[in-house]
Each structure stands twice: as C-alpha cells, then as structure tokens.
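[1] Could you look at this predicted model? Sequence included:
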Amino acid sequence: MTAREDRDRAVATLRRIAFLLERAMASSYRPAAYRAAARTVERQEPDRLHALAAAGALTDLPHVGARTADVVARALAGQPVAVLDDLERGAAAEDAAAPDDAASALLAALRGDMHAHTDASDGATPVQEMVLAALELGHDWLAITDHSPRLTVAHGLSAERLRAQTAQVAALRRVVAPFDVLTGIECDVLEDGSLDQDPDLLDELDVVVASVHSKLRMDRATMTRRMLAAVRNPRTDVLGHCTGRRLTGRERPPSEFDAEAVFAACAEHGVAVEINSRPDRLDPPHALLEVAVAAGCEFAIDSDAHAPGQLAWLRAGCERAVAHGIGPDRVVTTRSAQEVRERGRRAAAAR
C-alpha cells in the first residue's frame, strides 16, 4: 500500500463509521465528528499524515480528537478498527434479522429515492457524499431535494442558490454515470397553497416535493384548501410527509385535513403520495395510507435523508406499504430515473 492509499483507507473508514452511526440513528454530533475528521484527513499530504501518526500527534489536526485519531492511526497501519467492526456487526445482525418477506422484495425493487437533503439546506454533507452513499446502497439514482427559501430555519435555497445547485448536479451526473442524479426541491406549501419558489425554475427541475412545514395546526377546512391547491399545481410531483407529524423528540400531532379529498386529487393529478420512512415521521399514518390506497394513488417510498446513512432507512417505508397491499407497480421509486422524469412531465402536460 502506498501512503496515499493508506490515507484514502483512513478517510473511507471514518466515513463508513459515520454512515453506520447515521443508519443506527445515533445522536447527530457523533457522525458529524467522524465526517469532520474525514474532511481534515483527506486534505493532508499522505507523508505528513504518516509522520503525525508516528509522532502520536494526529490530534494536532483540526477536528481530529482522541477517538478519531485512534481510528486514523489504526487505519493507516492496516489494523482492525474496533468501533467500525462493532458497527458492522450490528448492521449485519439487523439485516439478518429482517424477514425475507414482501417488504424485503419491495425494498429490493426500489431503484431510487425522491427526497434527500444536503448541506446546502439542513443536511449534514455535500451532495457528493449523499450520491456516493446512494451508490453504495445499490440505488440507480437519487433526487436532491433541498428546502425552499422561506424555510429559513433550514437555510432554504433562493432561486440563485438553487440554480447553482442544479448546475453542480449536472456536472456531478456526468462523473457518476450511469448512476443518475435528479435535480429537485422540497418546496414549502405556503398558506394559500402556492409553492415557495420561482415557477419557471420549478419547471426546470426533475422532481418537486411539495410539503407543509408551517401553520400545521390551522383548521381542517383551511388546511384542506391549502393542500388541494398544492396538489393541483402542475409542478407538484410528490406530496411530502402529508400530516407533518413528529413521533419522537419534540413530538408533534398530525395536522388535520380532508384526506379523502386530498388523496383523490393526488390520484386525479398524478401526484405521488410520499411514504416517508424517517423513524420520527412514518408519515402518513396507517389510517391515512388506507385512504390513499382506496383513492387509487401512486406512492413514493422516500428516506427524507439529511445524512448519508439515513438513505438506508427505506425498509420502514416498505413495511408500511406492504401492510396496505401496495406493490411495486404503484411505487414511483421502483422506476428508472428517466421514467420518473417523464412521469412528471406527462402529468404536468395532462393537467
């Protein structure tokens, strides 16, 4: 192994640890520490890195603490890394415990994910790291859907920043082909049901996820009108986490709306209902999923990932789907990237 290969192994080890911590729903500061260390190590000249390890001085580097320094030193020397081995065993045990059932078959059929965030808004990593994680998971494509501008708490993207990101995605797509990266946005549904971004810019994107993030406790009739306006907008491809509920941490009850009317509109206008796989969301609730199935909706099983390891959370969505008899034919994310693009354009043209 060359010194450069040793450094690359150390970087890969740090990132793999972060990925597995994210997958296991560890506190965000832990994977963030490993990713920060990985970025620092990646910038070092390989010989200098070896010299620092030999001198026991890796903690002199920014963002490298005692634990991450030990990981780097062991990886540079080609030695086992206990924290990584423990996490790998835990992930393998979790996978082995998963039944070989309809949910597993649906998970295997998924080809992409229509809802993922980067550090351009409130995600943890640059788009490149999200794409690499999706590749490692065996996906064929990933849609990048950062937040829109009025969601300032999530550092939503202005039109200018979104245009810059779409250019970045186009360049990245050429590098990672045949893997595909779709341009997109999670667009805030404003109080009047309009979408929070320049309509002409939305027309240029591959995927528009429309989600309600504010005034979630408005009355049922007003919320219904708001959601219907968003669903009927020809630029909407997916209705994201429709109730806005939170199940853990700062818990939040589901918003109230006429589910039969909203899901009938989704079916009529070709808008997929998202089955959000985040453990703190699991949205829609089972009762509303049943309504969406009866309405004839299509579905997008998404991770709503804000970090690379969270892209591995899709099984929960698959389990919820099969519990309601939803097969691959009704799941948009089992289709190719090109089919997803064409689906959105056909639906818009038909409205």
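    In hand now; what should we look at? Residues are numbered from 1 along each chain as shown.

[2] hey, let's count contacts and neighbours off CA atoms from now on
    Noted.

[3] Mind telling me what element Ala292 is part of?
    Assigned by DSSP states H and E, Ala292 belongs to helix 286-294.

[4] Alongside the first one, take a look at this:
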Amino acid sequence: MKAHEITSFTGYVIAYVVLITTALLLMPMPFGIYVILVVAVPSLVLVTLLLISDLLRGRNPQLSGFVRGTLAPSLFIYLLIDAISSMLVTIYHLAIISYLMNFLALVIIGALLIRSSNQYASTRHDVSQSLRYIAYLLIALGLGYLFGAVYKPLFYPFALVSIIYLVLASLTALTGAVDIDINRFLTSSRSLAAAVFGIGLFYVVLSIPKPAQWNIYVLIAFVIIASIAITYAGYKLLISGLGNVEVIEDEVYEAHKREIRVVASPEYARLEEPISDFVAHGKKDKIIMYLTHELTKDGLDYEEIMARLDKLINYSSIVKGRGRVSRKLIEMEIRDRANLVNELFKQLYGDGNTNNEGW
C-alpha cells in the first residue's frame, strides 16, 4: 500500500474506534441512546461510505465521486434528521414534528441529487435525468409531508406525483441499458404529474367534511376537469414526437461538434452554418453548394465534382420521417455525417487544414 493510502486507512480506523468507544460510554447514560442515534450512528454510516468511496476510487472514479459527494451526505442527513425527529416526538408527543422533519430531510437530499445530476449532464445524460427525477420524487414527497402537517389528506396529491417521478426515473435509467425510446412519454411528464395531482386534490376535496349531497357536484366537476386534462395530455403526447428528433440532434451535435476536423479560419465563418445544418440535421443543400463552388474554383469539371460529392449527394437519413427514434440511432447518424464531412474536407483542403482528432 502507498503511504497516503496507509494514512487514509489509519484515519478510518481511528474514526471507527472513537465512534464505537463514544457509543459504548454513552449507552448507560439516561439520554445516551438519543445521542448515539443522533451523532454516532449517522457518523458511523458516513465514515463507512467514505471508506467505500476511497476503495472505489481506483476502479470506478465516477461511482466513487457519487458515493462521496451525494450518497454519503444524503444518508447522513436522513439518519441525523430522522433521529432528531424521533427524539423530539418522544419528548413533545407532537406528530407534526415528524412531518416537518421529513420535509426538511427530503428537500435537502433532493437538492443534493439535483447538484449531482448537473455533474453528469455532459457525460451521462440518462444518469443525469434519472437522478433529477429521483430528486423531484423526494421533493414532491417532502412537500407532501409539509402540507400533510397542515391537513393530512393533502399529503396524497404529492405522493401521487412522486409515483410518476419514480416511474420516470426507472424508465430513464433503463434507456442507458436498453435501446428504447421514451422521449414522448418524458415530454408529457408534466401533464401526467398535473393529472395525478388533480386526482389527489379530488380525494382531498372529498375528504373535507361536508353534506353528503355535495359529493355529487364535486364528482361532476372532477369528471369535467379530468376529461379536459386527459384530452390535453393526449394531444401533448401525440404532438410531442414531432420536435424530439431535432432537439436530440442539436444536443448530440453540441456535444461533439468540436470533433469535426475542420480548422477554424476566415473561411470557416461561411462554412459553419452549412456544416451544422448537415451534421446536426442532415440538410445538405448548403454544403453541396459550397463544395461545388470550391471544386469549380479548383478547375474540376462536372463529372469530377459529381464523383467527389457522390457520397454527399446520395446521402439520406434513416431517422427523418420516423416519429419515435432512439438517441443512439441519432448519435450514430450524426457520427456518420461528421465522418463524411471530415472525409470531404480532407480531399478538398488536404491534411494541412484538418486536425487529427475524429469521432
């Protein structure tokens, strides 16, 4: 083992010894068990997760960073607040304390997950989205506890929303392992969340003490509102696929446009738009016109120009015209178009005007 690894391991051993010794000393004391639950147990879990993070650092740096930066503090905060909540409820016998403390814990953990999702945004889009949906799930539950502290049935609308985000998080995580397209579903996620929130509110209204005959009016109002909401959600789901391909193409192109092997120059100002149109969206008119102009200036005749641009002229996208397309397929197409651009400009300008990095 290296010197710094030995030092780190020694630090963990000392931390374990201190925490366990402190817990044993506090156990016989009247409030010792509360101090152990509030301080020793969360700290012990935190130290253990930090140790796991260090062990993972060499094998999986990303997972190590997630454990250290998100999982460890999240569990520490949850255990700490849960222990404080249990202690306060035992002392004051107020159930509202539990609701408020759960709200605090879930919102803080949700904020930590959102921060973590931002770190993955440029490298693992599926992981970033999944973490963000989990964060929304926790925040929705937290808000449920907050409003539930005022009136218990108010918890349920937020709980239903959290279920939607649980489904979204699961589906988004699956896209990283399975080639499935859920973009149209994700695009309508807000409508779905609003719909289930409305169902929860309907339950809240029904649970409010009132004359029994009023329930029929509440039911009629709910049916009308639900019909409008379902119609709107269906419409959004129907049209959501129309712009998805373009959006994903822009995202993928922005992530990889630096890998197009054309050196920036005064000429590149005119080239940038044709290249972007073709590589990102498969629109080849402008780039064909530009290359034809350049090749004509070089003295090539019609047959030679057609031979040079044959691949570009005959290129066709398999993505266009399809409503539901996976991100992997779009990325593959953009990669192919970028390679075609690299090949064409290498022929046009030679190696001196291209860099050496590719897809």
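    Arrived safely. Bear in mind that the values here come from a model prediction, so they are computed numbers and not experimental data.

[5] Superposed, what's their TM-score?
    Here the TM-score for the pair of chains, by TM-score structural alignment, normalised by the length of structure 1, is 0.22; 131 aligned residues with a C-alpha RMSD of 6.8 Å.

[6] buried sites along the helix holding Ala292 of structure 1?
    Buried positions in helix 286-294 of structure 1, judged by neighbour count with 16 or more other C-alpha atoms under 10 Å: 288-293.

[7] Show me what the helix or strand following that helix is packed against.
    Later in the chain than helix 286-294 of structure 1, the nearest helix or strand by DSSP H and E is strand 299-302. Applying 3 or more C-alpha pairs under 8 Å, 6 or more residues apart in numbering; DSSP states H and E, one finds that strand 299-302 of structure 1 contacts strand 272-276, helix 314-322.

[8] what angle sits between the last one and helix 286-294?
    Read it as helix 314-322 of structure 1. Between the axes of helix 314-322 of structure 1 and helix 286-294, defined by axes from the mean of the first three to the mean of the last three C-alpha atoms, to 10 degrees, the angle is 60 degrees.

[9] In the very next helix or strand once past helix 314-322 of structure 1, which residues are buried?
    Moving toward the C-terminus from helix 314-322 of structure 1, the next helix or strand (DSSP H and E) is helix 337-350. Within helix 337-350 of structure 1, the residues scored as buried using 16+ other C-alpha under 10 Å are 337, 340-341, 343-345, 347-348.

[10] From the chain's centroid, how far away is the helix or strand containing Val17 of structure 2?
    Using DSSP H and E, the element containing Val17 of structure 2 is helix 3-26. Mean-position distance between helix 3-26 of structure 2 and its chain equals 36 Å (C-alpha atoms, centre = their mean, to the nearest Å).

[11] ditto for stretch 226-233 of structure 2
    In terms of C-alpha atoms, centre = their mean, the centre of stretch 226-233 of structure 2 is set 27 Å apart from its chain centre.

[12] cool, stretch 44-58 of structure 2 as well?
    Distance, stretch centre to chain centre, for stretch 44-58 of structure 2: 24 Å (C-alpha atoms, centre = their mean).

[13] in it, what counts as buried?
    Those buried within stretch 44-58 of structure 2 under the rule 16+ other C-alpha under 10 Å are 44-51, 53-54, 56.

[14] what's the answer for stretch 19-38 of structure 1, then?
    Across stretch 19-38 of structure 1, burial judged by 16+ other C-alpha under 10 Å covers 19-24, 31-38.

[15] mind listing which of the residues you listed are in strands?
    Here DSSP state E is the test, and the buried residues of stretch 19-38 of structure 1 give no hits in strands at all.

[16] could these be laid out in a markdown table, adding distance to Ala3 of structure 1?
    Formatted as a markdown table, the buried residues of stretch 19-38 of structure 1 follow (distance: C-alpha to C-alpha, whole Å):
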| residue | distance to Ala3 of structure 1 |
| --- | --- |
| Phe19 | 24 |
| Leu20 | 26 |
| Leu21 | 27 |
| Glu22 | 29 |
| Arg23 | 30 |
| Ala24 | 32 |
| Pro31 | 25 |
| Ala32 | 26 |
| Ala33 | 24 |
| Tyr34 | 21 |
| Arg35 | 21 |
| Ala36 | 21 |
| Ala37 | 18 |
| Ala38 | 16 |
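
[17] Among those residues, which lie within helices?
    19-23, 31-38 (DSSP state H).

[18] Please identify which pair of the residues you listed lies farthest apart.
    Within those, two members stand farthest from each other by C-alpha to C-alpha: Arg23 and Ala37, at 18.8 Å.

[19] Tabulate the ones in helices among the buried residues of stretch 19-38 of structure 1 (a markdown table), appending distance to Asp6 of structure 1.
    Converted to a markdown table, these look like this (distance: C-alpha to C-alpha, whole Å):
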| residue | distance to Asp6 of structure 1 |
| --- | --- |
| Phe19 | 20 |
| Leu20 | 21 |
| Leu21 | 23 |
| Glu22 | 25 |
| Arg23 | 26 |
| Pro31 | 21 |
| Ala32 | 22 |
| Ala33 | 20 |
| Tyr34 | 17 |
| Arg35 | 17 |
| Ala36 | 18 |
| Ala37 | 15 |
| Ala38 | 13 |
